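A.B. asks: A structural model of the following input is requested.
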Amino acid sequence: MAEAPVKIEPKTLPIGYELQCYTIKSVLGQGGFGITYLAQDNTLEREVAIKEFMPRDIAGRGNDYTVQTINKELHEKLIWGMERFIREARTLSKFNHDNIVRVYSVFEANNTAYMVMSYEHGISFHEKLLRDGRPGEQELMHLLLGLIDGLEVLHEARFIHRDIKPGNIFIREDGTAILLDFGSARQAIGEETMTLTKVVTPGYAPFEQYYGRSDMQGPWTDIYSLGATIYKAITGEPPMDSTFRNRYTGEEAINEIWNELDKHSKEYSTFFLRAIEHALRSNHKERPQSVQEWRTMLEDPSVSTQTQWRLAAGSFNKKLSISESKTKKQNLYLAIAVAISLIFAVFVYIYVTYF
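C.D. replies: Model (predicted):
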């Protein structure tokens, strides 16, 4: 029999707390799976950001600042999640790209794990949209192409971000955009603990992220989320959640997105808006399959990209299939009408001849 959950008051590490060679200075942010601190690296004498693994649904902090599960049955899940958090940190530490947050190290303490990252000066893209309003196309293209460069490096290493949204994109003081707060470990934990709806962000997560296992996701998953982020910047609202959009037929789902984007055609070029719409297709096979393919669509409107050809072919085949289906139905109706006419003629002949 499972133990009754022990309520542990969630709390952050206090200012001044010594964590190995780091001193906690303030709390930068909190989420369902972690707490991020601003800290001083006393060895290298620089400021860093430290993310603490803290899945609030299954754990909290005790009076001695150690992380404890709310009951014993969840301890293995905490260890399992912590291992994936550490694995994610080790993977990210291998990347040294201007558009990806730099991970310096990862270590275990207080029954949990900590990821040490570069501390960047600037604001999140979410905050920037609130402060400055709708960006122009040139500004969005600059931001988008930089993030695509970062994603290309990640995807080549078979790593997917899985949680791109305005709050997880940081704009440095020089205008460079960087990807923060990767969601791969959270996605794995969500699948294990059956809390996927708390892991994904409505409006920014594609359909396959709600109901597909991690191995069903790929570059097209990040492309959808980044497309949704740009959609938000253009329209002021995120797109309709993919779980609702998936109820529509293909053309209805496309039009639902395109009709909103088209309202801003005086401010943004049609080919740019079309590239964003392609990224938001409900069916992942209809999206650009790589960031290289999507970059081509964004950079050169004169190029008939693989995506455009694939979609055109798909649309043609769909229409051809519908046309063939209609023809078959028409031929069937004609055959039935002819048969009925013949039967009627036979009855008339018999009636006239014998009656």
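
A.B. asks: alpha carbons only for contacts and neighbour counts from here, please
C.D. replies: OK.

A.B. asks: what about the strands in the stretch 151-300 of the chain?
C.D. replies: With DSSP state E, counting those that start in this stretch as the criterion, the stretch 151-300 of the chain has strands at 169-172, 177-179.

A.B. asks: which strands and helices sit next to the longest one?
C.D. replies: Strand 169-172 is packed against strand 122-124, helix 125-132, strand 177-179, with contacts defined by 3 or more CA pairs under 8 Å, 6 or more residues apart in numbering; DSSP states H and E.

A.B. asks: I'd like the ones you listed as JSON lines, with distance to Ala228 and mean neighbour count appended.
C.D. replies: Shown next, in JSON lines, are the helices and strands packed on strand 169-172 (distance: least, CA to CA, whole Å; neighbours: other CA atoms under 10 Å):
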{"stretch": "strand 122-124", "distance to Ala228": "16", "mean neighbour count": "17"}
{"stretch": "helix 125-132", "distance to Ala228": "13", "mean neighbour count": "15"}
{"stretch": "strand 177-179", "distance to Ala228": "15", "mean neighbour count": "25"}
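
A.B. asks: for comparison, sequence B:
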Amino acid sequence: MEGLLAERYQLETVVGSGGMGTVWRAHDMLLDRQVAIKEVRYSAQLSDAERNAQTTRAVAEARHAARLEHPRIVPIYDVVIHDARPWIVMRYIAGRSLEQQIVADGRLAPADVLRLARGLLEAIAASHRGGVLHRDIKPSNVLIAEDGEPMLTDFSIARAIGQGTATNTGLIVGSPGYIAPERVVTGVAGPEADLFGLGATLYFAAEGVGPFAHEDAMAGAFAAAIHPHPRPQHAGPVLTPLLDGLLEKDPRKRLTPADAANLLGLPTTAHPAPPIPPPATPGPPSSPTPTPPLATPPDPFLATPAPPAPEPFQTTPPPQPSQATPPSPAA
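C.D. replies: Below is the predicted model of the structure:
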């Protein structure tokens, strides 16, 4: 039968597509229910060996993500290998993605964005507690359920916490404008990267456009790494500091789930820090001295800390020829 996977899943209609693949609505003939199936696509530049390695990794990560259980996470049911590629079977959620909703109806009111933020923060915290990085949090990967609550979907490029985030070919997978700066600069990242994607997604919901929207995909990716996000115009007094904190370039200064929960009025005990080591890219966690802000793309993400300075956010002005004495140390 045409469009039949694993002699069980009958493909019906395309319900979404993106750079990493196509999402189908399908019918599970064994259990007589609708499902969503992500058809993962690979770059034509990959060799057969690289494709096989990617398929093996995708299946392993899908199995890992399938263990996540949370009402705000779309569960994974199955993984099928067809045409030498993985097809990820998930629960079918009737309705629209956040991207489709904003494009059709316009930006959300601040109160609705806060509701969205609470649901997605819970999903991300649960994912991290389960040891999984989503790596592609964006409006098209947020579904709005029939009760109006958001659900995080598409863990097709997820990675277990502690593993690298670049492919064997050196490519950074993800969506331009939503990829965290540290991933663009260094190719590796920890849980903080998902918080950046959350911030960019909430910004899109509040403003109706992404914070780093650009016609050119490469320019959009680097804009997120080197340019400040535009000041929110519609976010309001509660949401604006949340967006600013989540969109921090330096992952060491970015809001943690507990910080974001505080701003949202959620109990921080519901969002404990994931039991994982800190990412390798920031400076030593024991250093009490704050680090300087981003000057050039790589600076805040180097593993080697900068030499200590008395005032890391100040620079000593050069002596002026007209001065008879050097500036006072207290200046």
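
A.B. asks: Lys150 of the first structure contacts Phe95, doesn't it?
C.D. replies: No, residue 150 of the first structure isn't Lys; it's Gly. No - Gly150 of the first structure is not in contact with Phe95 according to CA atoms under 8 Å; the separation is 9.4 Å.

A.B. asks: okay, the two: which has more neighbours?
C.D. replies: In this view Gly150 of the first structure and Phe95 are compared by other CA atoms under 10 Å, and Gly150 has more residues nearby, 22 against 17.

A.B. asks: Show me what that one aligns to in the second structure.
C.D. replies: Aligned counterpart of Gly150 of the first structure in the second structure: Ala123 (TM-score structural alignment).

A.B. asks: In contact with its match, which residues are there?
C.D. replies: Neighbour list for Ala123 of the second structure: His70, Pro71, Arg72, Ile73, Met151, Leu152 [criterion: CA atoms under 8 Å, 6 or more residues apart in numbering].

A.B. asks: mind redoing it with 7 Å?
C.D. replies: His70, Arg72, Ile73, Leu152 (CA atoms under 7 Å, 6 or more residues apart in numbering).

A.B. asks: Next: Met29 of the second structure.
C.D. replies: Going by CA under 7 Å, 6+ apart, the list of residues near Met29 of the second structure reads Arg8, Tyr9.

A.B. asks: Okay, helices next: where are they in the stretch 201-350 of the first structure?
C.D. replies: Secondary structure of the stretch 201-350 of the first structure, counting by DSSP state H, counting those that start in this stretch: helices at 207-211, 219-235, 242-245, 250-262, 270-279, 291-299, 306-354.

A.B. asks: The helices and strands packed on strand 169-172 of the first structure into a markdown table, with extra columns for distance to Leu196 of the first structure?
C.D. replies: Listed next are these as a markdown table, based on distance: least, CA to CA, whole Å:
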| stretch | distance to Leu196 of the first structure |
| --- | --- |
| strand 122-124 | 24 |
| helix 125-132 | 23 |
| strand 177-179 | 22 |
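
A.B. asks: hang on, the earlier thing: the match of Gly150 of the first structure: helix or strand, and which one exactly?
C.D. replies: Using DSSP states H and E, Ala123 of the second structure maps to helix 110-129.

A.B. asks: Between helix 192-207 and that helix, find me the angle.
C.D. replies: For helix 110-129 of the second structure and helix 192-207, the angle between their directions (axes from the mean of the first three to the mean of the last three CA atoms, to 10 degrees) works out to 160 degrees.

A.B. asks: returning to what we had before: which of the contacts of Ala123 of the second structure fall within helices?
C.D. replies: Of the contacts of Ala123 of the second structure, none are assigned to helices by DSSP state H.

A.B. asks: Can you match these up with the first structure and say which hold?
C.D. replies: Contacts conserved in the first structure for the contacts of Ala123 of the second structure, counting by both residues aligned by TM-score structural alignment, their matches' CA atoms under 7 Å: His70, Arg72, Ile73.

A.B. asks: Name the member of the residues you listed with the most neighbours.
C.D. replies: Busiest of those [other CA under 10 Å] is Ile73, holding 24 neighbours.

A.B. asks: Thanks a lot, see you next time.
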